[in-house]
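Undergrad: Output the structure for:
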Amino acid sequence: MKRNDHLKYPALIEKENEEFIVTFRDFPNIRSRGKTIDIAKAYAIDALLYAFEDSFLNGRKIPKASHQKKGDVIIEVPLSASRKIKMLNSNAIRNEL
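TA: You can find the predicted model right below:
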């Protein structure tokens, strides 16, 4: 896989009080927070991975990322997780046929 094979999801980062909050259009129930933008982004990756795991455990496919909009940042899923997710999504599609 090439570097561009990472799953990438657009996110919005907003400052709320003394923390940075990360939210995703594609996963409206996910919110992560951190005292710095980098920490909030790191927690956002963890939150995405937990959401992926929950989706697969409950028989749901992982949605494709929506297009980046102005003001969004891209949260990149680690390559090892991206590979696994793509494989599991592919298997889920085959099972639906």
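
Undergrad: rest of the way, CA atoms for contacts and neighbours
TA: Noted.

Undergrad: show me where the protein has strands.
TA: Using DSSP state E, the strands of the chain run over 8-16, 19-24, 31-34, 73-76.

Undergrad: orientation of the second one relative to strand 8-16 in degrees?
TA: Here strand 19-24 runs at an angle of 150 degrees relative to strand 8-16 (axes from the mean of the first three to the mean of the last three Cα atoms, to 10 degrees).

Undergrad: list the helices and strands strand 19-24 packs on?
TA: Judged by 3 or more Cα pairs under 8 Å, 6 or more residues apart in numbering; DSSP states H and E, strand 19-24 is in contact with strand 8-16, strand 31-34, helix 37-57.

Undergrad: Repeat that for the first one.
TA: Identification of packing neighbours for strand 8-16 by 3+ Cα pairs under 8 Å, 6+ apart yields strand 19-24, strand 73-76.

Undergrad: To compare with the earlier structure, here is another sequence to fold:
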Amino acid sequence: MPKPIRFSRRTWVAGWVLLCGAGIAATAGLDAASAPDPRPEEPVSAECAEYIADIETQLAKAKQQGTDDGILAFSRSKVGADDCSDEIRDHFGGDR
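TA: Here you go, the predicted model:
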């Protein structure tokens, strides 16, 4: 039976470092390749834009009056009005 080839400790360490480096590089490449494309900005309906402007006006009023405690409630009483919850969330940064 032939005698196995012996490697020094430095050779083993260098081999492991090389394999780990290749694995990290491959993982970084795959992560970069699979990053989702940014969502295209969709136009906001006129009704939602008006509602967002109304919210901003009320927020500015509350700030001027010194009642800007971070809590404001809004309600819509119109039946059949557009659902603007996604647009409001996007506008005020609720998607973070």
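
Undergrad: Just give the TM-score of the two.
TA: The TM-score (TM-score structural alignment, normalised by the length of structure 2) is 0.25; 38 aligned residues with a Cα RMSD of 3.3 Å.

Undergrad: Determine which stretch of the helices and strands packed on strand 19-24 of structure 1 is the most buried.
TA: Mean neighbour counts were compared across these using mean count of other Cα atoms under 10 Å; the top stretch is strand 31-34, at a mean of 20.

Undergrad: Which helix or strand contains residue 53 of structure 2?
TA: Residue 53 of structure 2 belongs to helix 46-65 when elements are defined using DSSP states H and E.

Undergrad: Give the buried residues for that helix.
TA: When neighbours are counted by 16 or more other Cα atoms under 10 Å, the buried residues of helix 46-65 of structure 2 are found to be 48, 49, 51, 52, 55, 59, 62.

Undergrad: Give the next helix or strand downstream of it.
TA: Heading C-terminal from helix 46-65 of structure 2 (DSSP H and E), you reach helix 85-91.

Undergrad: can you redo the strands of structure 1 as a markdown table with distance to residue 47 of structure 1?
TA: A markdown table is the format used below for those (distance: least, Cα to Cα, whole Å):
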| stretch | distance to residue 47 of structure 1 |
| --- | --- |
| strand 8-16 | 12 |
| strand 19-24 | 10 |
| strand 31-34 | 7 |
| strand 73-76 | 11 |
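
Undergrad: out of those, nearest to residue 54 of structure 1?
TA: With Cα to Cα as the measure, strand 31-34 is the member of those nearest residue 54 of structure 1 (15.2 Å).

Undergrad: packing partners for that closest one?
TA: Applying 3+ Cα pairs under 8 Å, 6+ apart, one finds that strand 31-34 of structure 1 contacts strand 19-24, helix 37-57.
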